[in-house]
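*Asks:* The sequence isn't on hand, but the structure is:
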């Protein structure tokens, strides 16, 4: 809530690198939208893999592990949990599925956050869906087994009010549309983690809420690439940026830039680059790039420029597009009306 005090975000430094990252994310969003139209079967394959990776990585970050075959069976709902680790994995799976299916429709309120936390713990003997009743600490579990105290959050007795204030201010900023959503989302996540509103499960909830807010903003890369795995793979940077950004948070004397840079430049941009890499690999492996150009060709008007075709096939190389056009011309389906780098083409026989 401290980050949403009046004038605080406006005072934050925004570097040229951060502006470039936001611009790149906008470009990747456009590519993602085009790919969803052209290759839904490929995205379904990625979605299935991402659900398993997300469940596995987010729980593993918290020290919750299970054999890969058991995780896969749990995620696919082909078995029931038999121990505590599997109960936590099954709960994460269910909340993840809820967000995948309903993120746009769910009101962003403290009550819904409580409901998601309740569902996170529905297979557990202890009850979820309640704010913490004792003070807690943010800790980092290091690879050698040692624990480092990173932050002392808002006291338990102030937590309900803090969460109400956080959501009221965030929703106000979101609805005003004066602020870049890509900056508001990590800012909320930072404040959520500084409040640390639950006795347990705060890290998992923060990652689930991250997905929820990104979906509301129209960024759906987390549906196909596991953001949780990216966080796990860059864990040191994750904790380090949170530590730097939370220093002085209680006094509203902190800086958001380190966390913004990690969240947008490392995690989210990394996810889109991995999305581009994987879709390129999959389409190449299945010989689908030619098919992608042909599908796009059918949707173009009778007369079109080369650039029109290239724009709707962002993952296809220039030589591949030229080869497909050459084949179509040989088949009498298209004719080059005006040659050149951005040639004008005309469909024939229609």
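*Replies:* Cool, the structure landed. Quantities reported herein were computed from a predicted structural model and do not represent experimental measurements.
*Asks:* For the rest of this, base every contact and every neighbour count on C-alpha atoms.
*Replies:* Fine.
*Asks:* Skip the chain neighbours and tell me the closest residue to residue 147.
*Replies:* residue 141 (4.8 Å; CA to CA, 6 or more residues apart in numbering).
*Asks:* try this one next to it:
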């Protein structure tokens, strides 16, 4: 079947352009660690929300800063971020295969069950009406091998087209009893990094999918029932374009926040303290001891700086158990969108 139709190639060109501009912009940031720390957390939140695991941005960043009182949903989202990191560490060192997906799923779920052995129910939980029956038994193993081969075999397909096809195939195989959606979305970004389209794992489609959830599931079903690949491939690739453009705007806004925060640090500290600036940008919910460790100053000095920035309206303070967290308000406003 022809996958790279004229319509698909058109959206592919647009998406590749937006993705290249985003990748260049992200690499040009003075401190890309800001993105590496924050954007995967936002992806963890959005990807978990698709599976009805809902946590707020404040809960999630609080849980990332201190384990005190973390909700089960926040802990699950943090495992998702760990799974992202686990997968990215393999890019360039090992081929992406079904075993990669199994390792990622194990981190997401907090235990390793391996590939499922029996059937799974996919359908309406209220009516119990079955919508789709994924393969099982020896067919499951055969299709997983086929999927792994498709990811790594030489091909003339554009990497974005291959990612769209591979994502459908993974969700259709449905190799785990739980965690398939989240694992599949992590594999998407790993495929883009593995293909050299991104240098850092910073582009995630979960927010796009949430905003068009009905289309996502409808198009998945139509590939299964009717073999209508073109609308599905266009949908996924257009999601790359939309997400790249949106995340580029986030990067621009983060850069603005960093410039403004530097001015406030100069006023409060009396110098352009780059280490303090890095703490506040890399850890939007930071602690006095983070400043002590990074800046090499005493606790009274670190506390004086943080209280001064609170008094200036730059930071907000939040007590969590015995910890006090200092929130970079402007940065969090940008990250919340």
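*Replies:* Now that the structure is in, tell me what you want to look at. As the structure is a computational prediction, the values presented were derived from the model and not from experiment.
*Asks:* before we move on, back to that, tell me, how many residues neighbour the residue nearest to residue 147 of structure 1?
*Replies:* Using other CA atoms under 10 Å, residue 141 of structure 1 has 13 other residues around it.
*Asks:* Please say which position in structure 2 residue 268 of structure 1 maps to.
*Replies:* In structure 2, residue 268 of structure 1 lines up with residue 240, judged by TM-score structural alignment.
*Asks:* Next one: its match relative to residue 189 of structure 2, how far apart?
*Replies:* 10 Å (CA to CA, to the nearest Å).
*Asks:* what's the overlap in contacts for those two?
*Replies:* residue 203 (CA atoms under 8 Å, 6 or more residues apart in numbering).
*Asks:* Hmm, residue 183 and residue 170 of structure 2 touching each other?
*Replies:* No - checked against CA atoms under 8 Å, the pair residue 170 of structure 2 and residue 183 is beyond contact range at 9.2 Å.
*Asks:* between the two, who's got more neighbours?
*Replies:* Shown here are residue 170 of structure 2 and residue 183; by other CA under 10 Å, residue 183 has more neighbours (27 against 22).
*Asks:* Can you show me the strands along the stretch 201-337 of structure 2?
*Replies:* 285-286, 315-320, 323-328 (DSSP state E, counting those that start in this stretch).
*Asks:* would a markdown table of those with distance to residue 130 of structure 2 and mean neighbour count be doable?
*Replies:* Compiled in a markdown table, the strands of the stretch 201-337 of structure 2 are given as follows (distance: least, CA to CA, whole Å; neighbours: other CA atoms under 10 Å):
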| stretch | distance to residue 130 of structure 2 | mean neighbour count |
| --- | --- | --- |
| strand 285-286 | 44 | 26 |
| strand 315-320 | 45 | 16 |
| strand 323-328 | 46 | 20 |
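*Asks:* Among the ones you listed, which comes closest to residue 18 of structure 2?
*Replies:* Of all those, it is strand 323-328 that lies closest to residue 18 of structure 2, at 28.9 Å by CA to CA.
*Asks:* okay but residue 267 of structure 1 is in contact with residue 229, surely?
*Replies:* No - the pair residue 267 of structure 1 / residue 229 is not scored as a contact, 9.5 Å apart, by CA under 8 Å.
*Asks:* Against residue 183 of structure 1, how distant is the most centrally placed residue in structure 1?
*Replies:* Among the residues of structure 1, the one closest to the centroid is residue 222, at 3.6 Å (CA atoms, centre = their mean). Applying CA to CA, one obtains 17 Å for the distance of residue 222 of structure 1 from residue 183 of structure 1.
*Asks:* for residue 89 of structure 1, same thing?
*Replies:* 30 Å.
*Asks:* what do you get for residue 78 of structure 1?
*Replies:* Taking CA to CA, one finds residue 78 of structure 1 at 39 Å from residue 183 of structure 1.
*Asks:* what does residue 52 of structure 1 give?
*Replies:* Residue 52 of structure 1 is 28 Å from residue 183 of structure 1, by CA to CA.
*Asks:* same deal with residue 345 of structure 1?
*Replies:* 42 Å.
*Asks:* re the thing from before, what about the match of residue 268 of structure 1, how many neighbours?
*Replies:* So residue 240 of structure 2, with other CA under 10 Å, has 24 neighbours.
*Asks:* Likewise for residue 242 of structure 2?
*Replies:* Neighbour number of residue 242 of structure 2 under other CA under 10 Å is 17.
*Asks:* do you know how far it is from residue 208 of structure 2?
*Replies:* 8 Å.
*Asks:* and if you look at residue 53 of structure 2?
*Replies:* 17 Å.
*Asks:* Over to residue 137 of structure 2?
*Replies:* 34 Å.
*Asks:* for residue 7 of structure 2, same thing?
*Replies:* 20 Å.
*Asks:* And residue 178 of structure 2, by the same measure?
*Replies:* 22 Å.
*Asks:* now swap in residue 75 of structure 2 and tell me
*Replies:* Taken as CA to CA, the span from residue 75 of structure 2 to residue 208 of structure 2 is 23 Å.
*Asks:* Same question for residue 173 of structure 2.
*Replies:* Counting by CA to CA - residue 173 of structure 2 and residue 208 of structure 2 are separated by 23 Å.
*Asks:* got it, and residue 182 of structure 2?
*Replies:* 14 Å.
*Asks:* Just want to know which of these two has more residues nearby.
*Replies:* residue 182 (22 against 17).
*Asks:* counterpart of residue 113 of structure 1 in structure 2?
*Replies:* Using TM-score structural alignment, residue 113 of structure 1 lines up with residue 101 in structure 2.
*Asks:* any idea which helix or strand carries the residue nearest to that match when sequence neighbours are not counted?
*Replies:* Excluding the flanking residues, the one nearest residue 101 of structure 2 by CA to CA, 6+ apart is residue 183, at 6.4 Å. Following DSSP states H and E, one finds residue 183 of structure 2 within helix 180-194.
*Asks:* so residue 243 of structure 2 sits right up against residue 202, yeah?
*Replies:* No - proximity of residue 243 of structure 2 to residue 202 does not meet the contact threshold set by CA under 8 Å, at 10.2 Å.
*Asks:* Checking the residue nearest to the centre of structure 1 next. Helix, strand or coil?
*Replies:* helix (DSSP: H, G, I helix; E, B strand; the rest coil).
*Asks:* what separates it from residue 270 of structure 1, distance-wise?
*Replies:* 11 Å.
*Asks:* can you check residue 224 of structure 1 too?
*Replies:* Distance from residue 224 of structure 1 to residue 270 of structure 1, by CA to CA: 13 Å.
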